[in-house]
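Participant: Okay, sequence plus prediction incoming.
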Amino acid sequence: MNDAFMKLIELSQAGFFCSQIMLIIGLEAQGKENPDLVRAMAGLNGGVGFCGKTCGALTGGACLLGLHTGKGTVEEMEDSRSNDMIRELVEWFEQEAGSVYSGITCDEILEKNPANRTARCPHLVINTLGKVQEILAANGYAFSGQLG
């Protein structure tokens, strides 16, 4: 098992979910911690407040792209390619999850069975992290710390 997968399992066992795990790993790759941001990401858990909607791997991945490309202060400018990068991630995720499962919501991916979480979610999170890293690299951003 690779380091990213072991970190994912560790974070999952500590009570974090997909969207939070995406940001924790992304922040750690930058040498940062931000408990407030991780706490805010909890709103995306389980398909937005455990409503079974859009998968947290996807929403977390979009947020991770935003962490690198978005506007965070008055002085900063958002990267003009930010939405294109997020769109690329969404299209990839729709293909990836949609071809294996019947859609991109937590309910569809898990077939409304939380027991499926352990078999399905880690794969989606690791693959989505890899895709985020690929998109960032293609646009000149360093994702410190390698996945895999």
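Facilitator: Yes, it's here. Residues are numbered from 1 along each chain as shown.
Participant: contacts, neighbours, all on C-alpha from now
Facilitator: Noted.
Participant: and stretch 96-115, how far from the chain's centre?
Facilitator: Distance, stretch centre to chain centre, for stretch 96-115: 16 Å (Cα atoms, centre = their mean, to the nearest Å).
Participant: start to end distance for it?
Facilitator: Stretch 96-115 stretches 21 Å from its first residue to its last (Cα to Cα, to the nearest Å).
Participant: Go through it and flag the buried ones.
Facilitator: 96-98, 101, 103-111 (16 or more other Cα atoms under 10 Å).
Participant: try this one next to it:
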Amino acid sequence: MNSKATQALEAFQSGMNCAQSVLLPYSTDYNFDGNLAYQISSGFGGGMGRLQKTCGAVTGAFMVLGIHNCKKYSNHQLQTDNNRILIQEFNRKFVLEHNSTNCDELITCNLNTEEGQAYAEKNKVKEKICEKCIIDAIEIIESLIK
């Protein structure tokens, strides 16, 4: 596991959500304010505010890719075009590995119910599924930005 993935897992295990955990390890590389990034990404965990839509590891990755392209290209059109290319390729690779980018489909329970919370805890969903999504998100990012 690479150092970014290790940092992301440590962040997640310390209580950050999946989007924060994927985004924050890149703050030094791309010279952005980690505290502001933490705040901006705070609503993206649990599939965006626990709506269980797009996985937070995925939305965090999209943020990283956007920052990457904005730092790499000064032209807005090149930023936009390359964001689309990298995000679509990220999505393709993530879906190949996980069959979905939707939190509810990935974890197969409703985190907004007591039953879903109990299922998640009993089946170690965070450890078995969310952590794998975070690691895979980092690995895909790394493959795309090199």
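Facilitator: Looks like it came in fine. What you see is a predicted model, and the numbers here were worked out from it, not measured in a lab.
Participant: List the TM-score for the superposed pair.
Facilitator: TM-score of the superposed chains, computed with TM-score structural alignment, normalised by the length of structure 2, equals 0.72; 133 aligned residues with a Cα RMSD of 2.7 Å.
Participant: sorry, back to before: out of the buried residues of stretch 96-115 of structure 1, which is nearest to R117 of structure 1?
Facilitator: The closest of those to R117 of structure 1 turns out to be L110 (Cα to Cα; 6.3 Å).
Participant: Alignment lookup: the closest one to structure 2.
Facilitator: By TM-score structural alignment, L110 of structure 1 lines up with I107 in structure 2.
Participant: go on, A119 of structure 1?
Facilitator: So A119 of structure 1 corresponds to K128, using TM-score structural alignment.
Participant: Relative to E10 of structure 2, how far out is its match?
Facilitator: Applying Cα to Cα, the value for K128 of structure 2 to E10 of structure 2 is 15 Å.
Participant: Can you point out the helix or strand that includes the residue positioned nearest the centre of structure 2?
Facilitator: For structure 2, A57 is the residue whose C-alpha lies nearest the centre (Cα atoms, centre = their mean; 1.8 Å). Using DSSP states H and E, A57 of structure 2 sits in helix 56-72.
Participant: compared with structure 1, how much does the helix or strand that that helix is followed by deviate?
Facilitator: Next along the chain after helix 56-72 of structure 2, taking DSSP H and E as the criterion, comes helix 76-98. Here the mean offset of helix 76-98 of structure 2 against structure 1 after fitting is 3.7 Å, by mean Cα distance after the TM-score superposition for structure 1.
Participant: Now helix 76-98 of structure 2: buried residues?
Facilitator: Q79, N82, N83, L86, I87, F90, N91, F94.
Participant: Then stretch 61-68 of structure 1?
Facilitator: Of the residues in stretch 61-68 of structure 1, G61, A62, C63, L64, L65, G66, H68 count as buried by neighbour count, 16+ other Cα under 10 Å.
Participant: Excluding covalently adjacent residues, which one is nearest to the third one?
Facilitator: Distances taken as Cα to Cα, 6 or more residues apart in numbering place L23 nearest to C63 of structure 1, at 7.5 Å, with adjacent residues excluded.
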